[in-house]
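> what follows is a predicted protein model with its sequence.
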Amino acid sequence: MNAAVEQAFARRGSKKLALICLFLILITLLSYWSYPGATLGEEDTQIYLAILLHSQDPLQLQQDIIVQHPHTAFTFFDEMVLSFGKSFGLNLSTTMQTLQLVFRVFLLSGFFLIARSLGCSQEMAAAVSALMMLGGRVLGVQTLVVEYEPVPRGMAFALILLGLALLSHRCFFSGTLLACFGLWIHPTTTLPFWMGWATIMLSENVRLQNTRRLILAALPLSATLLLSLSALQASPPEQSRYFLSVIDPEWERWLRLRTPYVFVSQWGRDEVYLLFWAGVILWLGWRRVKPAVTWILKNFVRITCLWAWLMALGSWLLLEHYKLALFPQVQPARALIFVVVFMLLVSWSVALTGLAVNTAKLENHLWLISTLSFVLDRKLLLLLWPLLGLELWKNSLLKRLRSHDHQDWIRRTSVLTQLALTICLLWIDPFNAHLVSWNSVKEVTFLIVVAGAVGILLSPRWIHPSLGQPFLLGAIVLLFLALPKVIGKPAIVPDRSEIQQLAAWAKRVTPLEAVFLFPDAEHDKSPGVFRYAASRAIYVDWKGGGQINFSRSFAAEWWHRWEVSMGRPLADNFVQELKRMGIDYVVTHKPHSLSSLELVRQTESFNVYRTRGL
């Protein structure tokens, strides 16, 4: 009888786990096609695609400044992408898109396992991990929790987060191995992980045989050695010598113009303020989940968050005051992604588990609304996080007070205080956030409706937990489908049909070594789209300047090209200079025209001119 019961429970558990796996796969697909979405060749992948294309065929883009100064020599990212595509017979764009889906599965799996370590049930952990896939922007450093494009830092973060999750479940070898792969893809992203890993491996609380501990230590050392040897052979000497150099005033001026996010002083005051609040919210939420958290995860959270704050402070001190060139290259302040991710994980866990226990409690609804607001519209946090902090303080006071009269007085006073705080913040409108607007009203209404629906689904009074939690997973699927229509899709892909058609013509008609210039493109990303689609070199473009923090010589060359060719009047003397600069074709927006050049192609928005006979 007991054996039959155990088998029945085992079958039920296996069926539930299979359904959760299907749900997580569905969420991965929805995060790609619905919300937040995915792009390719619109942001940083414009640079990576050019480098990868040249690596595939050295004859392509050989005149392009981007491939002449590649910054992937210190990683195995390009080798991984090219070998993966060659193994499965995929072209470059399909390879990148496939890898993006694979690494989103890794990221979602890491979220799920960490949520389990925070004490969530399987259904709750699935809900938390799904909500984490809504993403969010890391304040200050211009990175994303869920990257819209298949960039190395996003892939490496997915691996180390999954590795961290496995370590928290005491899977030491597999967790360390995954982190080593992350080290190969983007070393600087993994630095906070290795700080936590070293502390845990050296601790007496981790009981491992000496042989196994030695093997674990050998893995990252071997990975680092192999990566270093490869980088020494592949990296240009002029690039590696900038690691320990000092930034001169001219280079700093270019950095502040093109990559201001590497300077902490350039971050918005509202971003610094919200970063402070993110740390406070993480601490407040951590106090609620702390009893359920494993020792390993506790130490990882402490060490990685401490490292992140120290690196932000170190970037401000050593870059802005001592001008060390290492900091814009490594960008250690990006470790703040750990603060944001842990804050979101803890907040989602506290919100959902709290609503399952007490739906009527205002604190639980504020947890949910503020966390969803971080994803959808951060400006609302200027109001919501102070209100949440005040509500948490009130509840902590109520637990300490014995007198019912004092408790009633605290409740009445807190309502008046929260009302006064709300009116004050709306009146002051901190950081000119425009909190009072029709758009804010719509967003707050949507957030309240979502919080109310989640509360009903998780309330034992309304729906039995065996039904409510599966219904919650279904509601999350609907949320992913509804958000692009209600809020808007953040990963927006503009209509590139015209520039793609122009690129197809250029690829068919112009020589492989031809160089194009878009002199009136300014900050438009169309030249980068054209570069990859046409496999033709671009003399200079704004997005291509994103590498200036890695090499001073590249920065000088990029800025020189930008100054002499962009934003100048399209006069006859300028045309003569174009010929001397080695530019073969000039693409202008209509109605700009170059009467002294031969018009070879026209589209609805563009004119293409040839500067010389080829």
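In hand now; what should we look at? Residues are numbered from 1 along each chain as shown.
> for the rest of this, base every contact and every neighbour count on C-alpha atoms.
Will do.
> if I look at the spatially closest residue to residue 517 that is not a sequence neighbour, how far off is residue 230?
Leaving aside its sequence neighbours, residue 517 sits nearest to residue 586 (C-alpha to C-alpha, 6 or more residues apart in numbering; 4.9 Å). Counting by C-alpha to C-alpha, to the nearest Å, the separation of residue 586 from residue 230 is 39 Å.
> which one of those two has more residues nearby?
Neighbour tally, residue 586 and residue 230, criterion other C-alpha atoms under 10 Å: the higher count belongs to residue 586, 23 against 15.
> chain center to the helix or strand hosting the residue nearest to residue 517, what's the gap?
Applying DSSP states H and E as the criterion places residue 586 in strand 585-589. Put simply, strand 585-589 sits 34 Å off its chain's centre (C-alpha atoms, centre = their mean, to the nearest Å).
> for the helix or strand following that strand, which helices and strands make contact with it?
Remark: after strand 585-589, the chain's next helix or strand is strand 598-602, criterion DSSP H and E. Secondary-structure packing of strand 598-602 (3 or more C-alpha pairs under 8 Å, 6 or more residues apart in numbering; DSSP states H and E): strand 606-610.
> isn't the residue nearest to residue 517 right up against residue 611?
Yes: counting by C-alpha atoms under 8 Å, residue 586 does reach residue 611; the two are 7.3 Å apart.
> take the one below as the second:
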Amino acid sequence: MKSFALAALCVALALLSFFQFPGHTWLQQDTQIYAPILEHLRDPAVLRNDILVQRPHVAFTLYDEAAIALQAASHAGFREVLAAQQIVTRALGIWGLFMMAQSLGLAWPGSLLVAAICSLGAAIAGPAVLTFEYEPTPRAFAVPLLLCAIGLAAQRRHLAAGVAASAAFLYHPPTALPFWTVYGLMAIWPGKERSALIRALIPLAVSIAILLVAVRAQADSGEAQNLFARLDTSQEFLQRLRASYVWISMWPAATILRHLALFAIAAAAFARVRDYIDRDLRVLLIGLSIAGLLSMPLSWLLLEQGKWSLVPQVQPMRALLFVAFAMQFLTAAAGARALLQRRPVEAFAWFAFAYLLPLEPLMWSRIALALALAALTALAGVRWSPAVALAAFFAIPMLGGVVNYPRLHTPELAELSAWARANTSRDAVFLFPDINKGLAPGIFRSDALRAVFVDWKGGGQVNYLKDLGEQWWFRWQQTRNFQPADLPKYAAIGVTYVVLQKPIERSPDFQNRTWFVYRAH
């Protein structure tokens, strides 16, 4: 396939995955933290009364520098420049999938089939990550860049692989760490390509130097951290409350067994295609999968037993996404190879496993859909099987009922945000005392550019910053069980406006069908 046609396919598949399935979203989860931090870094007067932005945790990434630079150059909003990066990195990741599939001897139909199935994504239970993230977070950019690096390595383009993986490191070092660990072992292992592998480490050295300069430039921002500190009992309590996914002892046993099962399926698929896999791709897929499995006992040892405060920040168990990815890629590749060898029954079995991941959580109707997609793919043959995989982007949400994210952005919330932005002081502080763990306050914060006194999502930084965690917890306890008589109390602690879902016996400053706003003093 010509380079232009391949690039067009990668971009088209990236756009399909972005706009259709698994999709994209904004201000649903972690962008509720990153977006206000970016706004405050761009203009320190914005949200200066919000504890969320007073202690940013973006020193060890170029995510913020890249976003601010692109925003300044394009004059677009942060949502637009981050979405553009998300599409570009997805396209690069899909290109990596193509290269991986081609290295197994698959022509363009088989490569497109494998790339399309893997682009359906997978949710990783336990550490709560995705192979294709819906939100434009640092990890959403880093993972596709690593897939690109793996594909380039499979084509023995090692220096280019080093550049791609170094870009991933600049976006999100913890995500890139497993790749560089495995790649580093490959580089020092004696072999005829050792010099080429070592040269690929040069971009990593450059990226580390760049990151150290960026960290030094931001040394005065945020909260100073002791990387070798131990968690005290209050920190552990807050993290188990607010970031339980970091603690493997809080995972259901079924979650751990699931990852072991995925590894076993990946190993079986690998055994079927091992004769076609290049050495470098073989080492990377096996090494990253093993690293993912080992992250569970390693996290238990360092965090649950050693109480090392750095572990909740690095979150090593996120490496389990490589186990899921290896399973999805290898089963799809084994199915494609079986099609080439005219073994449709075997192809059906492998494709069934590959289609199951984007259909989780599983139920009988979704299992039936996975089996139907697998059967159609196997019956379609090599030439037409990619069409079935592309149809899965529509069948999974429509027939499988898979909804990857809720619809939180409502006209009423947008109206509230617009009113606050136009009619209140930029230093005003809002409180949503009856929302509990809802996500509306975080959307309001970024859309209105007004401080929120405390919200549940804002507590997501307790595993990064000790002082912020303590302050967040104190505020959270202060503002539970709202009563109208509490308004003077809220005014005394710095709240300007209280936003409620039900009216009280007082004239509101603003109201619509969903929200009622009252001045606290």
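Cool, the structure landed. Model, not experiment: these values are computed from the prediction.
> TM between them?
Once superposed, chain against chain, the TM-score is 0.95 (TM-score structural alignment, normalised by the length of structure 2); 520 aligned residues with a C-alpha RMSD of 1.9 Å.
> re the thing from before, aligned to the residue nearest to residue 517 of structure 1, what sits in structure 2?
Counting by TM-score structural alignment, residue 586 of structure 1 lines up with residue 498 in structure 2.
> could you check how far its match is from residue 514 of structure 2?
Distance from residue 498 of structure 2 to residue 514 of structure 2, by C-alpha to C-alpha: 14 Å.
> same question, residue 437 of structure 2
In terms of C-alpha to C-alpha, residue 437 of structure 2 sits 17 Å off from residue 514 of structure 2.
> neighbour count for those two, which is higher?
Taking other C-alpha under 10 Å, residue 437 of structure 2 and residue 514 do not tie; residue 514 has more neighbours (14 against 11).
> what lines up with that one in structure 1?
Using TM-score structural alignment, residue 514 of structure 2 sits opposite residue 605 in structure 1.
> contact partners for its match?
By C-alpha atoms under 8 Å, 6 or more residues apart in numbering, the contact list for residue 605 of structure 1 reads 589, 590.
> which residues of the stretch 151-300 of structure 1 fall in helices?
152-168, 172-185, 191-201, 210-234, 237-240, 249-258, 269-289, 295-314 (DSSP state H, counting those that start in this stretch).
> return the most buried member of those helices.
helix 152-168 (a mean of 26; mean count of other C-alpha atoms under 10 Å).
> show me how far that helix is from its chain's centre.
The answer for helix 152-168 of structure 1 is 13 Å, by C-alpha atoms, centre = their mean.
> so where is it in structure 2?
Aligning helix 152-168 of structure 1 against structure 2 (TM-score structural alignment) gives residues 138-154.
> post-alignment, that stretch versus structure 1, mean distance?
Superposing on structure 1 and averaging over aligned pairs (mean C-alpha distance after the TM-score superposition for structure 1), stretch 138-154 of structure 2 comes out at 1.3 Å.
> hmm, who's touching that stretch?
61, 63, 85-86, 89-100, 103, 131-134, 158, 160-165, 167-169, 171-172, 175-176, 179, 278, 280-281, 284.
> tell me how far stretch 52-67 of structure 1 lies from the chain's centre.
Distance, centroid of stretch 52-67 of structure 1 to centroid of chain: 27 Å (C-alpha atoms, centre = their mean).
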